[in-house]
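Undergrad: Predicted structure and sequence below. I'll ask about it afterward.
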Amino acid sequence: MSAPRRAAVLGSPIAHSLSPVLHRTAYAELGLDDWSYGRFEIDEAALPGFVAELDETWAGLSLTMPLKRAIIPLLDEISETAASVEAVNTVVLREDGKRYGDNTDIPGMVAALRERGVEEVGSAAVLGAGATASSALAALVRVCSGPVTAYVRSEARAAEMRQWGERLGVDVRTADWADAAEALSAPLVVATTPAGTTDELAAAVPDVPGTLFDVLYDPWPTALAAAWSARGGQVVGGLDLLVHQAVLQVEQMTGAPSAPLAAMRAAGESALASR
């Protein structure tokens, strides 16, 4: 019998996280009865001490805000994907003691889109300019063949998004948030803003919308996602992203060749419905 292994999600706030539900479901489906997955309220100040205490029973960590950048100096190596956006959401504790950081949000976004048949679009729009927006740009490198327009609230944010575009190899153009309704005519719209921010755009959904990728999952649906669906548009939600990135985390941490996507999604849907 193998030795018990541990993993957990860290962040602040963390009580809302669905990661324990998804990972524990995967362990059960994979027969990893001696694996456990916890949840810890950890801020940037507490992170170095927590990481220093990790022993050989630990297999990995999932990281959410505000730790995705703060973890990087504490690691031995990070993937090219994580380095491209300076954000790590996955840490694997290797057998040799090395701490390896990766970003599964980016390939998770791509997988969520491809699951719905979105393989390539000629242009796209991004609503917002935070950390999730930079990950969205990195994902769009693999999906969008033409320009990406980012709708933002300040010139400083616009400059940041253009810089990310140059760094990632994306043709990023910027527009003022006041004109965000124009974004909705793009074949792919990625909403990366906090809850409530895009509610004002719900009335502007076009008659024939393309695909909306709204990264929120609670509350769900957002007003924009509901209006989009009502017009017959395709919607990819935050739970889709969460499940796909968690699948990749489980595979990296456990070494399993294939994590149980359907079971993990069902568990996530059930957990959200009970809130």
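TA: Nice, I can see it. Numbering: from 1, shown residues only.
Undergrad: C-alpha from now on. contacts and neighbour counts both.
TA: Fine.
Undergrad: burial count for E29?
TA: For E29, the neighbour count with other CA atoms under 10 Å is 14.
Undergrad: so it touches L261, yeah?
TA: No: with contacts counted by CA atoms under 8 Å, E29 stays clear of L261, the gap being 10.2 Å.
Undergrad: what's the span of stretch 43-52, first residue to last?
TA: 15 Å (CA to CA, to the nearest Å).
Undergrad: take a look at this one as well, against the first:
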Amino acid sequence: MSRRAAVLGHPISHSKSPALHMAAYAKLGVDIEYTAKDIEVGGLRTFMESLRGDPTWCGLSVTMPLKSAMVQEVDEVRGVAAALGVINTVVFEPDGDSVRRVGYNTDVGGIVEAVRYAGVAATPHAAVLGGGGTSAAAIAAVHDLGARHVDVFVRDSGRAREAQAAAAAVGISLALRPIIEAAGAVVASDLVISTLPPRAADGLAEELATLTGQGMGTGAGVLLDVAYDPWPSRLAEAWQGHGGVVVPGLEMLMYQAAEQIRRFSGCDVDASVIDVMCDSVGLPRRGF
């Protein structure tokens, strides 16, 4: 029986997840159809109810703005997702005569793997841009990398509850700061993770360019810009142009997708599968 999986979010037309997943399933020789579905928060419950009784579904990838809302639509939340209250993966597990929907978060591991290959410093001085669901995973990731403190820069402190909850859950101290202060602060950071939507960091990129022109370079810090369309982002260009190391969001997406693929298919994801995943989205292999 052919199985089904999908990525859910809004907007979703730009998503590279279908390319990554379909390349992997073809290489693995498993019959899983993977599609993209444009779902907003208000329509999530109806969509999830529509899947009940359909035994063909094996998994869902969950992107913005659904990562927190999905917690209410699963039967169980496991691993770091339970601490964060943020899900990016749903696995449909057989449970006797029924199916159990289990939520996970593979974003944390995806971020950790991506920046480790970039040579991020041990116990990094870290900063996160943005305070939504992906920032929660970023905060957990910098904690896993050994950071004891993280500065989180947001446009609206009232919308940073997920970031604050994540810091409390993993036990890392957090300073919430306005985004207008970010440029002067991130130039001294070992690791910067931008979870801002595409183009939302363009103004910050211009500020960084101005600071560099005044003799304040970014040094050799690592920037992971989760937004990958368009690429390179202005932020990535500003950072790389003045000595910083840039990790593309596609690299993080690839790593978190690899774990989803393992859970959806039940197959090992080895180097040969990673190869075809990278090729599917034009991602150069860098020591994978």
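TA: Looks like it came in fine. Since we're looking at a predicted model, the values are computed, not measured.
Undergrad: List the buried residues for the longest helix along structure 1?
TA: Ranked by residue count under DSSP state H, the longest helix found in structure 1 is helix 238-254. Judged by neighbour count using 16 or more other CA atoms under 10 Å, the buried positions of helix 238-254 of structure 1 are 238-250, 252-254.
Undergrad: just stretch 150-163 of structure 1 next, same as before
TA: For stretch 150-163 of structure 1, by 16+ other CA under 10 Å, it's 150-152, 157-158, 161-162.
Undergrad: So what does S135 of structure 2 match up with in structure 1?
TA: Aligned counterpart of S135 of structure 2 in structure 1: A133 (TM-score structural alignment).
Undergrad: would you list every one of the strands in the stretch 1-150 of structure 1?
TA: Using DSSP state E, counting those that start in this stretch, the strands of the stretch 1-150 of structure 1 run over 5-11, 35-41, 58-63, 77-78, 90-93, 99-102, 124-127, 148-152.
Undergrad: Indicate which one of those is closest to A226 of structure 1.
TA: strand 124-127 (16.8 Å; CA to CA).
Undergrad: who does that closest one touch, helix- and strand-wise?
TA: Strand 124-127 of structure 1 is packed against helix 131-140, strand 148-152, strand 188-191, with contacts defined by 3 or more CA pairs under 8 Å, 6 or more residues apart in numbering; DSSP states H and E.
Undergrad: Quick one: residues in contact with it.
TA: Here strand 124-127 of structure 1 makes contact (CA atoms under 8 Å, 6 or more residues apart in numbering) with 133, 136, 144, 146-152, 180, 183-184, 186-193.
Undergrad: Swap in 6 Å and give it another go.
TA: If you take CA atoms under 6 Å, 6 or more residues apart in numbering as the criterion, strand 124-127 of structure 1 is touched by 148-151, 183, 186, 188-192.
Undergrad: try stretch 213-221 of structure 1
TA: Contact with stretch 213-221 of structure 1 is made by 190-192, 235-239, as judged by CA under 6 Å, 6+ apart.
Undergrad: Among these, find me the one that's closest to S229 of structure 1.
TA: Ranked by distance to S229 of structure 1 (CA to CA), the contacts of stretch 213-221 of structure 1 are led by V235 at 6.6 Å.
Undergrad: Which position in structure 1 pairs with R45 of structure 2?
TA: Per TM-score structural alignment, R45 of structure 2 is aligned with P48.
Undergrad: so how many other residues sit close to its match?
TA: What P48 of structure 1 shows, counting by other CA under 10 Å, is a neighbour count of 15.
Undergrad: who does the longest helix of structure 1 touch, helix- and strand-wise?
TA: Helices and strands touching helix 238-254 of structure 1, as assessed by 3 or more CA pairs under 6 Å, 6 or more residues apart in numbering; DSSP states H and E, comprise helix 105-115.
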